[in-house]
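K.L.:
Provided below are the primary sequence and the corresponding predicted coordinates.
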Amino acid sequence: MRLDSLQQLNAARSQRVSAGLLTDLSTGEERVLFEGDALGDDVVNAFRSGRSMTVETEQGSSFLNVYLPAPRIVIIGAVHIGQFLTQMAMFAGFDVYVVDPRTAFATPERFPGAKLSPDWPADHFITNPLDRYTALVALTHDPKIDDSALVEALRAGCFYVGALGSRKTHASRTKRLMQDGFDSQTISAIHAPIGLDIGATNPAEIAIAILAEVVQSLHSPSSPLGPKR
């Protein structure tokens, strides 16, 4: 791999952009591609599946090594459940971000190792946009904080979107999201009540249920980082 190709791939990784190294099988020439480049159905399918494969371009047969962004979890709300979820998620290999404008809660002492943001979600996502390789977990129970995050997550197509709250709470949330222009099918992507139904009753157990559901979604066939066929 050429140095300039490596530099482009590293830059794409830092910016959470899907990229690939295309190598001509007859000449050995290489170039870096980015998801969205108009280079035929084979390239599009390779990026969608996350699989490295032989593709056909106008120049002939090439091999495309695909590099996808690492999975991450964005937690909205520096609450007790989030403290347990952060530590377990980092052990599981996720990058973890905690977003909460209530600065008294989102402190390094309570969330060691996590990336903390004191901004409102809508402001945070301007410089740190969500993507389909991200799981969003809304935990504040405060519509003024959670709703804007859920709106952005649905628009971005996050591989997992979950929100804390009872079915009654989610019914009210659904009405608000429909007023924002979302249809019922799109809203159904939100996991609410959040987490797998394991009978969790305390913050640590709820965090386990949430992380299990995130991992299940991550490895589902519909996930951009799921099993490849």
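P.N.:
Yes, it's here.
K.L.:
use CA for all of it now, contacts and neighbours both
P.N.:
Noted.
K.L.:
confirm for me that Asn200 is in contact with Ile210.
P.N.:
Just to correct that, residue 200 is Ala rather than Asn. No. Proximity of Ala200 to Ile210 does not meet the contact threshold set by CA atoms under 8 Å, at 9.9 Å.
K.L.:
buried residues of the lengthiest helix in the chain, list them for me.
P.N.:
Ranked by residue count, the top helix of the chain under DSSP state H comes out as helix 203-218. Using 16 or more other CA atoms under 10 Å as the test for burial, helix 203-218 gives 203-214, 217-218.
K.L.:
now stretch 170-182
P.N.:
By neighbour count, and taking 16+ other CA under 10 Å as the criterion, the buried residues in stretch 170-182 are 170, 173-174, 177, 182.
K.L.:
likewise stretch 16-33?
P.N.:
Within stretch 16-33, the residues scored as buried using 16+ other CA under 10 Å are 16-24, 30, 32-33.
K.L.:
can you tell me which of these lies closest to Ser223?
P.N.:
Looking at the buried residues of stretch 16-33 and their distance to Ser223, the nearest is Ser18, at 14.4 Å (CA to CA).
K.L.:
next one: the residue lying closest to the closest one once chain neighbours are set aside from Val137, what distance?
P.N.:
Residue nearest to Ser18 in three dimensions, not counting chain neighbours: Leu68, with 4.8 Å by CA to CA, 6 or more residues apart in numbering. According to CA to CA, to the nearest Å, Leu68 stands 21 Å off from Val137.
K.L.:
now what about the longest helix of the chain, what contacts it?
P.N.:
For helix 203-218, the external contacting residues (CA atoms under 8 Å, 6 or more residues apart in numbering) are 80-82, 84-85, 88-89, 135, 159-160, 194-198, 200, 223-226.
K.L.:
alright, now check it against this:
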Amino acid sequence: MRLRLLSDLNAERAARRAAILVTDVASGEQRFVREAEIGSDPLAEDLQESLRRGKSGLVERDGGQFFLTVQTPPVRVVVIGAVHISQALAPMAKGLDLDVTIIDPRTAFATPERFPDVPVLAEWPDAVLPGIGIDRYTAVVALTHDPKIDDPALSAALRSECFYIGALGSRKTHERRVQRLSASGFSEADLARIHAPIGLDIGAVSPAEIAVSVLAEIVASLRKERRRSA
């Protein structure tokens, strides 16, 4: 690999942007394709599918063979609320190779003992989210049921390009949430990004079942988002 290509890959990795290195198997020639440039590439369809799956591999096109080296940022799940659902969700997410961070200013809940091996920030969301950064490979999940905690996090998520926003609560709770966020200046289109009630409708009742439904919805949104960007 040429030094320039390696440098470009490292730069995209540091910026948490996806990219693909295309290698012509016959000639050994290589080119670097950023995610934003995929649509104009001759192998656009193959690149889009490889990026959606997040998998490197060999493809054949027009009589040639090309190896696609896919580089995608680790998908992050920022969970607002150190609650029982979060305790069930964190280890499940780890099994899906998702990076989880728990944020909750309530120090009685946000403890390492309740969330082993997971970063736990006992801070207000609006104080720590700017430092964490919310990008296209981030999901934001609001679970506290407390507007003082959830709303600032949802506001930050709505101002970002994150691929998923979900919030716990009944339809009536969400109607009140929408009214508050509308009063803060968010449009109907903005608020339509929020998945509420959160999670796929699987009839979940226990914290663990709700966690399953939330993670399923996150994965579905991630894969659909990559198809839409194709």
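P.N.:
Sure, I can see it. Quantities reported herein were computed from a predicted structural model and do not represent experimental measurements.
K.L.:
and the TM-score between these chains?
P.N.:
A TM-score of 0.77 describes the superposed chains when it is computed by TM-score structural alignment, normalised by the length of structure 1; 219 aligned residues with a CA RMSD of 3.5 Å.
K.L.:
follow-up on the earlier one: tabulate the buried residues of stretch 170-182 of structure 1 (CSV), appending distance to Leu6 of structure 1.
P.N.:
Below are the buried residues of stretch 170-182 of structure 1 laid out as CSV (distance: CA to CA, whole Å):
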residue, distance to Leu6 of structure 1
His170, 45
Arg173, 45
Thr174, 45
Leu177, 42
Phe182, 40
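K.L.:
inside strands: which ones of the residues you listed?
P.N.:
When the buried residues of stretch 170-182 of structure 1 are checked against strands (DSSP state E), there are no matches.
K.L.:
hang on, the earlier thing: got the contact list for the residue nearest to Ser18 of structure 1?
P.N.:
With contact taken as CA under 8 Å, 6+ apart, Leu68 of structure 1 is in contact with 13, 16-19, 50, 225.
K.L.:
which of these line up with contacts in structure 2?
P.N.:
Listed in the original numbering, the contacts of Leu68 of structure 1 still in contact in structure 2 are 13, 16-19, 50 (both residues aligned by TM-score structural alignment, their matches' CA atoms under 8 Å).
K.L.:
pull out the buried residues from the lengthiest strand in structure 2.
P.N.:
In terms of residue count, the longest strand belonging to structure 2 (DSSP E) is strand 64-71. Within strand 64-71 of structure 2, the residues that qualify as buried are 66-71, counting by 16+ other CA under 10 Å.
K.L.:
buried members of the contacts of helix 203-218 of structure 1 into ChimeraX, please.
P.N.:
The ChimeraX command for the buried members of the contacts of helix 203-218 of structure 1 (criterion: 16+ other CA under 10 Å) is given here:
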select :80,81,82,84,85,88,89,135,159,160,194,195,196,223,224,225,226
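K.L.:
the residue at minimal distance from the centre of structure 1: what's it in contact with?
P.N.:
For structure 1, the residue lying nearest the average C-alpha position, counting by CA atoms, centre = their mean, turns out to be Thr134 (0.5 Å). With CA under 8 Å, 6+ apart as the criterion, the residues that contact Thr134 of structure 1 are 71-74, 158-160.
K.L.:
and for Ala196 of structure 2?
P.N.:
Under the criterion of CA under 8 Å, 6+ apart, the contact partners of Ala196 of structure 2 comprise 166-171, 174.
K.L.:
please pull up the equivalent of Pro105 of structure 2 in structure 1.
P.N.:
Under the alignment defined by TM-score structural alignment, Pro105 of structure 2 is paired with Pro101 of structure 1.
K.L.:
on the three-state scheme, its match is what?
P.N.:
coil (DSSP: H, G, I helix; E, B strand; the rest coil).
K.L.:
what about it, how many neighbours?
P.N.:
Each residue near Pro101 of structure 1 was counted by other CA atoms under 10 Å, and the total is 17.
K.L.:
quick one: contacts for the nearest residue to Ala106 of structure 1 once chain neighbours are set aside?
P.N.:
Sequence neighbours aside, Ala78 is the residue nearest to Ala106 of structure 1 in space, at 5.2 Å (criterion: CA to CA, 6+ apart). Ala78 of structure 1 is in contact with 98-100, 105-106, 139-140, counting by CA under 8 Å, 6+ apart.
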